[in-house]
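Enquirer: Please work out how this folds:
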Amino acid sequence: MNWRFNICFISFMFLFLLGLSNVFLGIYFCLNNIIYFLEWEIVTLNSMNIIMTLLFDWMSLIFMGFVLFISSMVILYSHNYMEGDVNLVRFILLVLMFVLSMMLLIISPNMISILLGWDGLGLISYLLVIYYQNFKSYSAGMLTVLSNRLGDVAFLLSIAWMLNYGSWNYVFFINFMGNTMESQIIAFLMIFAAMTKSAQIPFSSWLPAAMAAPTPVSALVHSSTLVTAGVYLMIRFNVLIMSTDLSKYLLLVGGMTMFMSGVGANFEYDLKKIIALSTLSQLGLMMSILSMGLPNLAFFHLLTHALFKALLFMCAGVIIHNMLDCQDIRYMGGLVHQLPLTASFFNTSNLALCGFPFLAGFYSKDLILEMCLVSNLNFVSFLFYFVSTGFTACYTARLIYYTMSGDLNMVSCSSVTDESWFMLKGMMGMLFMAVVGGSMLSWVLFPSPLMVCLPFELKTLALSVSVLGAAIGYSMAHTNYNDSLLSMHNILISFFLGSMWFMPYISTRGVYIYPMKIGTNLLKSFDQGWCEGMGGQGMYEALKNFSKTNQSYQNNFLKIYLTFFVLWIILMLLIF
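Expert: Below you'll find the predicted structure:
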């Protein structure tokens, strides 16, 4: 057991120290407006140079520091969570490769090297989703990897189109593309790739399915690595997207994703899927604010969201661990008495998610909503933003009601305690950043404060919507739980809204299962049927039968000779 602990502890210390140094270096770069390009010439052959380019600016360094910090806490947390797993070292190595792929994506300005990190994230996420080797994990992993492959195809096509500009380094020419046909095609392909990786509509179904992975992986994936790769790519390509006419479509897609996931989370009973749908809602928020030309604000929310979402998943892992691997929130209740520390961490991260004043999520979320109010938005986009914010508070209050209030609803007796010290230490590190990270980042990223002048009603609208949503969520959960089961009276509407607008069924059956069945039937009827019967196998059988007949003629059997002799005599008589 000692050597397993050493591997976890060494990985934790290395990532933690590297993450802190990157964060402080990024802050220094931000305050002094420094950018470094590092070119590493890998090989030179005749006149051909293969060069690896690395981009170190404040954005890449701070994001890299946050990813390393969160992954260090997740690895410390994994020592307790995965201690019964015989393949713990394999798990830690997979997580480290996952983080390495994300590092490569963050610091690469070259599309080829970005593709290495992009594909590395897709491959290792598949290996982590199928880590628990059962049918459900395999199905979820296949849905995840096939959905992401669509984005990889778009990425490869964009690399091909960038040959028109003579370089794959987007930093050098992205500001000079203009609204040409090539720039629109590249922008469309980049948006498509980011939509698949960040699970926007209609590619949203893989994100809740990826909950089949171990909970530490979910904490890492949903906070700062896989799903944020698409948002980070859009931040880097924001100038190109805003120079084309595609930003309004990104606004629509982001708003619909936000709304759909917020509604769906209110009908979900799986603890991890509720948190996954909240991630989907926040990703939609980031995408939609990017479409309004505010990349720094989207990056700010990306960082604050990573802090409290990682903590939220870690708390969910402790609860599932103590509930004997049960994830249904209807079997929970009264956890505030048995798990006081975890419950306080859980509620703090939930309040940060809702935008509670002066926690991490408040600084970014409130600023985003205020910028929406002063922007030239239409009424539908306005509703998407504020109704989705209300839904966030609604499902959060419902989740807190089911898990924290009342009595424990587990069928069997189990020991529910806060004694996993490594998990608690990992969560304590995340708790500190979830509380103070938002204010620290706002001081660094926006040294001159943004003054958004609004009437009192609009200024308090974001907070009012959150309070109203929380009140509705708590009251509906209370009514639903005790009295009349409102959702069962409208089962068709509940099924439609709770199943992400039928997207999992469309994605699995409509996109993957039915085409594969059609392909199987075509394979059997054409490739293995008509093509074989009329082609190689049919010709082989015909030649074989002809050869057998010819051979029998050549054997000079008396019966055959007499038969032909009689037939020849009859033929002669008929002729003459």
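
Enquirer: all contacts plus neighbour counts: C-alpha atoms, from now on.
Expert: Will do.

Enquirer: Checking S415 next. Helix, strand or coil?
Expert: Assigned with DSSP: H, G, I helix; E, B strand; the rest coil, S415 falls in the coil class.

Enquirer: residues near it, how many?
Expert: Residues near S415, counting by other Cα atoms under 10 Å, number 9.

Enquirer: how near is it to P340?
Expert: 14 Å (Cα to Cα, to the nearest Å).

Enquirer: Could you also give me the structure for this second sequence? I'd like to compare it with the first:
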Amino acid sequence: MLFMYSLCNILMIYLLIISFFFFSLGFYFIMNSLVYFIEYELFMFNGSQIVMTLLFDWMSLIFMSFVLFISSLIIYYSSEYMLNDKFINRFVILLLMFIFSMMFMIISPNLISILLGWDGLGLVSYCLVIYYQNVKSFNAGMITALSNRVGDSMLLMSIAWMFSYGSWNYFMYIDFFSMSFDIKLIGTLIVIAGMTKSAQIPFSPWLPSAMAAPTPVSSLVHSSTLVTAGVYLLIRFNPLYNNSYLSSILLFISLTTMFMSGFCANFEFDLKKIIALSTLSQLGLMMSILSFGYVYLAFFHLLTHALFKALLFMCSGVVIHSVKDCQDIRYLGNLFFQMPLTCACFCIASLCLCGMPFLSGFYSKDLILEFYSMGYSNLFSYFIFYFSTGLTVSYSIRLIYYLVVKDFSFFSYHYVSDDNLIMLKSMFVMVFFSILGGSSLMWILFPTPYLVVIPFILKFMVIFVCFLGFWAGYLTSKYNLFDFMLNISYKGIFMYSGMMWFMPYITIKFPYYYLFLGLNVNKSTDFGWFELFGGQGLFNILSFLSNKNQFVQNNLFNLFFMIISFWFIFIFLI
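Expert: Next up is the predicted model:
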């Protein structure tokens, strides 16, 4: 255990050094408008180049620095959270493989190398989700893997469709072929792939199911790596779907995802699933602003969201760790007097999520909402957008109320305190960046300040919606309004809202029949007729004939003597 603790410390230091190096390099690239493109041709096949390509610009460098920074703190955090785990070395190696896959995807402008990193993320995430080896983790891992395989197949089809272009470097053809049918089809496939990885409707159920993984995995995977890979892919491929029918479809799906996840989070009682649904809501926010074409704004919110969402998962992990792995928020409460530091960090992260002024979430969310107010959108989508923002504040305040304000409902005799020093240290570092990260990033990414001039009512609409959501979340929590819906009259509504509009059942039932049909076809063909008349049957026939031939050759003299004897007996009898 001491060896693994020192190993985690060494890994944390190395990752932090590389992270700060990448960040300073990205800052230098922004100031000098630099882009480095490194290409190495491996071989050529039928006129198509198989090339290892690396793209270094300010976006990839800063994103890599954030991923490495969060990963270093998560590994340090894991050294205490996973202390009693017998296979902690396997856990750390899986985390490092996950980080490497994400790095590879970030710096790849080539569809094939993107697929390698993309598939690496899916495979390692499956291994991490089933890390606790039980039936629930296995089912969650299967839902995660099968949902992400849809996106992998879309990338494979886009690679096959780009085969005739002579190269898979997508940015070489975006402008020239922007109106062709091929590029529109590739854009459709890429958008579907991004929707699967970022868990947009109808692929949403895998994200809450993936909470079966250990909490450090959730802090890393569902804040800055796996779920943001789809958003990052759509940021890179933005010209393919911008100002087309795809942007309208993406806007509709992302707004529906925002509303659904925010609404269902108010009915959820699992601590980690509430935070997972909040991640889903923020992903819908990024996708919706991407559909308007504001690429840098979506990237800005992606970075700020990674900071406070990782902190939120860290705090929830400390709470779960302290109360004997209980995740039901109805058993918790009044933790501020027992875990003041953890609760303070949790409240700061939740307020960042709400977009409270001058915290990191405020700078990106407020700017997104004001840009949305200036955009050409109908009243319905405008209402859904702001209503979903109010729902974000509502479930955040509800979560704070259940953890901090209401009475403690766990065991009568308990020991809960802030004695997890290593986890607290990593959380304090993340708190510092969650508070100051938004303003610092805004000064770096947008050297010229944005001045959004809109009417007074629209300008203060964000603050008004935040206070309205605060009031709604406090009242529903104090008077247990959602608990009353558990009675016979409203149980159906509660089940519909708490089960993500029954989407997990649809997701499981829809592929079930096709998988069952495939099993039967496989049993009757590959394990049936193909075995009898295919390679295995041919092998059995040849083996039988070979054995008979060997028998004949080994007993040739005896057989000859028996045949001659029978012949003489036959003649004598005649």
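
Enquirer: number of nearby residues for the residue nearest to F526 of the first structure when sequence neighbours are not counted?
Expert: Nearest residue to F526 of the first structure, sequence neighbours excluded (Cα to Cα, 6 or more residues apart in numbering): E532, at 7.7 Å. Per other Cα under 10 Å, the neighbour tally for E532 of the first structure reads 16.

Enquirer: Tell me if I'm right that E532 of the first structure and S525 touch.
Expert: No - using Cα atoms under 8 Å, E532 of the first structure makes no contact with S525, being 9.4 Å away.

Enquirer: surely S316 of the second structure meets K272?
Expert: Yes - taking Cα under 8 Å as the definition, S316 of the second structure is a contact partner of K272 at 7.1 Å.

Enquirer: shared neighbours of those two, anything?
Expert: Overlap of the contact sets of S316 of the second structure and K272 (by Cα atoms under 8 Å, 6 or more residues apart in numbering) is empty.

Enquirer: picking that back up, and the host helix or strand of the residue nearest to F526 of the first structure, how far from the second structure on average?
Expert: Here E532 of the first structure sits within helix 531-534, counting by DSSP states H and E. On superposition with the second structure, the mean distance recorded for helix 531-534 of the first structure (mean Cα distance after the TM-score superposition for the first structure) is 10.4 Å.

Enquirer: After that helix, which helix or strand is next?
Expert: Heading C-terminal from helix 531-534 of the first structure (DSSP H and E), you reach helix 536-554.

Enquirer: Now tell me what touches that following helix from outside.
Expert: Contacts to helix 536-554 of the first structure, defined as Cα under 8 Å, 6+ apart, come from residues E532, G533, I560.

Enquirer: so how far is S525 of the first structure from the second one?
Expert: For G533 of the first structure, the distance to S525 of the first structure equals 10 Å [Cα to Cα].

Enquirer: Then A462 of the first structure?
Expert: As for A462 of the first structure, its distance to S525 of the first structure is 60 Å (criterion: Cα to Cα).

Enquirer: and if you look at N480 of the first structure?
Expert: 53 Å.

Enquirer: same check, this time on K548 of the first structure
Expert: 29 Å.

Enquirer: go on, M102 of the first structure?
Expert: In this view, M102 of the first structure and S525 of the first structure are 45 Å apart by Cα to Cα.

Enquirer: So which of those two has more stuff around it?
Expert: Using other Cα under 10 Å, the more surrounded residue of M102 of the first structure and S525 is M102, with 25 against 13.

Enquirer: State the helix or strand in which the more buried one lies.
Expert: helix 88-107.

Enquirer: Now the helix or strand following that helix on the second structure. Mean distance?
Expert: Sequence order places helix 111-129 as the next helix or strand after helix 88-107 of the first structure, per DSSP H and E. Taken over the aligned residues, the distance from helix 111-129 of the first structure to the second structure averages 0.4 Å (mean Cα distance after the TM-score superposition for the first structure).
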